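Enquirer: this one's sequence-less:
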């Protein structure tokens, strides 16, 4: 955020794709919120014959869990979709960040259609992984005490890890690293990556936070990849 504060044009430039994604996601979450009660009833048919008070409590908790899982999935995929929509925007910010730190490595010579195909594949893979974690946290959210204390913390750390993976992809792909190689690099610096990602994830949970923080998150992830993960201005393209 310090970098984009010193480069306000880049900051406002980076707000555009995040605003577009936000509108789409808000509409989706509003629709989910309106139908959460119906989904809760569909998920808990076993409670149909229970006492009204108990049945109502179970279904309210289920509806909240459904909406919470949807919100978690939205946060986990928000960055991937925003990066997909705003690739030229964030590529420009990442290059400006690198230039301000001594220079950006040359962009890999990859055909546009191949690049788009890889981005779509990475988005689908992340979406599947995010859905799996959302369902897992949804189930464990029903565990008394643990579901309301430990699970949200673990969810933030897991979400932060994958969020950092998406944010650093712009800089690391420029260094020739594909998804498998990127996450292999992230695993070697897991605590650092989780720390960066979890903090960003928490900021994304603040209303409008994802939009306002996104340009700074891309700038920060570029600095993270350049200074802490990659360590050198260019890495030879790996196989695969």
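Expert: Sure, I can see it. These numbers were taken from a predicted model, which means no experiment stands behind them.
Enquirer: rest of the way, CA atoms for contacts and neighbours
Expert: Will do.
Enquirer: show me which helix runs longest in this structure.
Expert: In the chain, ranked by residue count with DSSP state H as the criterion, the top helix is helix 8-43.
Enquirer: and it, what other elements does it pack with?
Expert: Counting by 3 or more Cα pairs under 8 Å, 6 or more residues apart in numbering; DSSP states H and E, the packing neighbours recorded for helix 8-43 are helix 2-6, helix 52-85, helix 87-100, helix 209-224.
Enquirer: now those helices as CSV including distance to residue 35 and mean neighbour count?
Expert: Putting the helices and strands packed on helix 8-43 into CSV (distance: least, Cα to Cα, whole Å; neighbours: other Cα atoms under 10 Å) gives the following:
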stretch, distance to residue 35, mean neighbour count
helix 2-6, 39, 13
helix 52-85, 9, 20
helix 87-100, 33, 18
helix 209-224, 24, 23
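Enquirer: for the ones you listed, which one sits closest to residue 142?
Expert: Using Cα to Cα as the criterion, the shortest distance between residue 142 and these is 8.2 Å, found for helix 52-85.
Enquirer: so what does the closest one touch, helix or strand wise?
Expert: When contacts are defined as 3+ Cα pairs under 8 Å, 6+ apart, helix 52-85 packs onto helix 8-43, helix 112-140, helix 146-167, helix 190-205.
Enquirer: structure B:
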């Protein structure tokens, strides 16, 4: 439980850092604003088109008696929109980070600089950084999509689908959201995707404490845009903890009998 609280603490510290550095906060808003406009249009389109999609995909229910046909299709409409929202929460961060790669990398470097110590910098050209980010994001999104399909199927299970499944969905969203955000600072430290996932699994509860509240807050319209600069800052602070060299244990004291 202490790791959960520590993860949430990094989220708060990151927001404080961003709001305390106004120029960097404004700098970090731009990619989120661009992505928000695109995603808002996509979700509105999904909201209007979900009924037609469900009706088209369930022709077998046309001859069902009332209320079973309406009950099935209304449930599927809700599930389709929830799945779309679930994917939007995850992909929003990935797309925003891709759009704002130069912005967020500079912001992450400034966080490291303000905290003291070594400031890792990527020596790769911008096009290569964008390619690595896009490639890794696709790999993460494939994993998320597989979890999403599984959770979507479990959503049909009575009681479990209305209680446990949504909670699991937010845990999955939060975990991979944290992965996307910490990737900015971890890539500068030379860690590839496989190594990043191993590192995060080692402190899973801390990662969930950071990512799950953020995923929940991202469901509120426009909030994601304003929290992104602080989320990148908090993820950088979290990375500094995760990659800190362990303090060597003191050598056992022995009496000198000589």
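Expert: Noted; the coordinates are in hand. It should be emphasised that the depicted structure is a prediction, and the values quoted were computed from it without experimental measurement.
Enquirer: TM-score for this pair?
Expert: Counting by TM-score structural alignment, normalised by the length of the first structure, the TM-score of this superposition works out to 0.92. Behind it: 231 aligned residues with a Cα RMSD of 1.3 Å.
Enquirer: go through the helices and strands packed on helix 52-85 of the first structure and name the closest to residue 215 of the first structure.
Expert: With Cα to Cα as the criterion, residue 215 of the first structure lies closest to helix 8-43 of these, at 5.0 Å.
Enquirer: in the second structure, which residues correspond to the closest one?
Expert: Under the alignment (TM-score structural alignment), helix 8-43 of the first structure falls on residues 22-57 in the second structure.
Enquirer: how about stretch 55-75 of the first structure?
Expert: Stretch 55-75 of the first structure covers residues 69-89 of the second structure once aligned (TM-score structural alignment).
Enquirer: check the mean deviation of the matching stretch from the first structure.
Expert: Once superposed with the first structure, the aligned residues differ from stretch 69-89 of the second structure by a mean of 0.7 Å; criterion: mean Cα distance after the TM-score superposition for the first structure.
Enquirer: looking at the helices and strands packed on helix 8-43 of the first structure, which is closest to residue 26 of the first structure?
Expert: Proximity to residue 26 of the first structure (Cα to Cα) singles out helix 52-85 among those, at 9.3 Å.
Enquirer: relative to helix 146-167, how tilted is that closest one?
Expert: Here helix 52-85 of the first structure points in a direction 10 degrees away from that of helix 146-167 (axes from the mean of the first three to the mean of the last three Cα atoms, to 10 degrees).
Enquirer: need the contact list for residue 165 of the first structure.
Expert: Residues near residue 165 of the first structure by Cα atoms under 8 Å, 6 or more residues apart in numbering: 182-183, 186.
Enquirer: nearest to residue 118 of the first structure among those?
Expert: Within the set of the contacts of residue 165 of the first structure, residue 182 lies nearest residue 118 of the first structure; the separation is 13.5 Å, counting by Cα to Cα.
Enquirer: apart from its neighbours in sequence, what residue is nearest that closest one?
Expert: With Cα to Cα, 6 or more residues apart in numbering as the measure, residue 172 is the residue that lies nearest to residue 182 of the first structure, at 6.8 Å, once sequence neighbours are left out.
Enquirer: okay, now the aligned partner of that neighbour in the second structure: neighbour count?
Expert: Using TM-score structural alignment as the criterion, residue 172 of the first structure maps onto residue 186 of the second structure. The number of residues packed around residue 186 of the second structure, counting by other Cα atoms under 10 Å, is 24.
Enquirer: quickly find the element holding residue 186 of the second structure.
Expert: With secondary structure defined by DSSP states H and E, residue 186 of the second structure is part of helix 164-188.
Enquirer: buried sites along that helix?
Expert: Using 16 or more other Cα atoms under 10 Å as the burial criterion, the residues of helix 164-188 of the second structure that qualify are 165-166, 169-188.
Enquirer: do the same with stretch 171-190 of the first structure
Expert: Within stretch 171-190 of the first structure, the residues that qualify as buried are 171-179, 181-183, 185-186, counting by 16+ other Cα under 10 Å.
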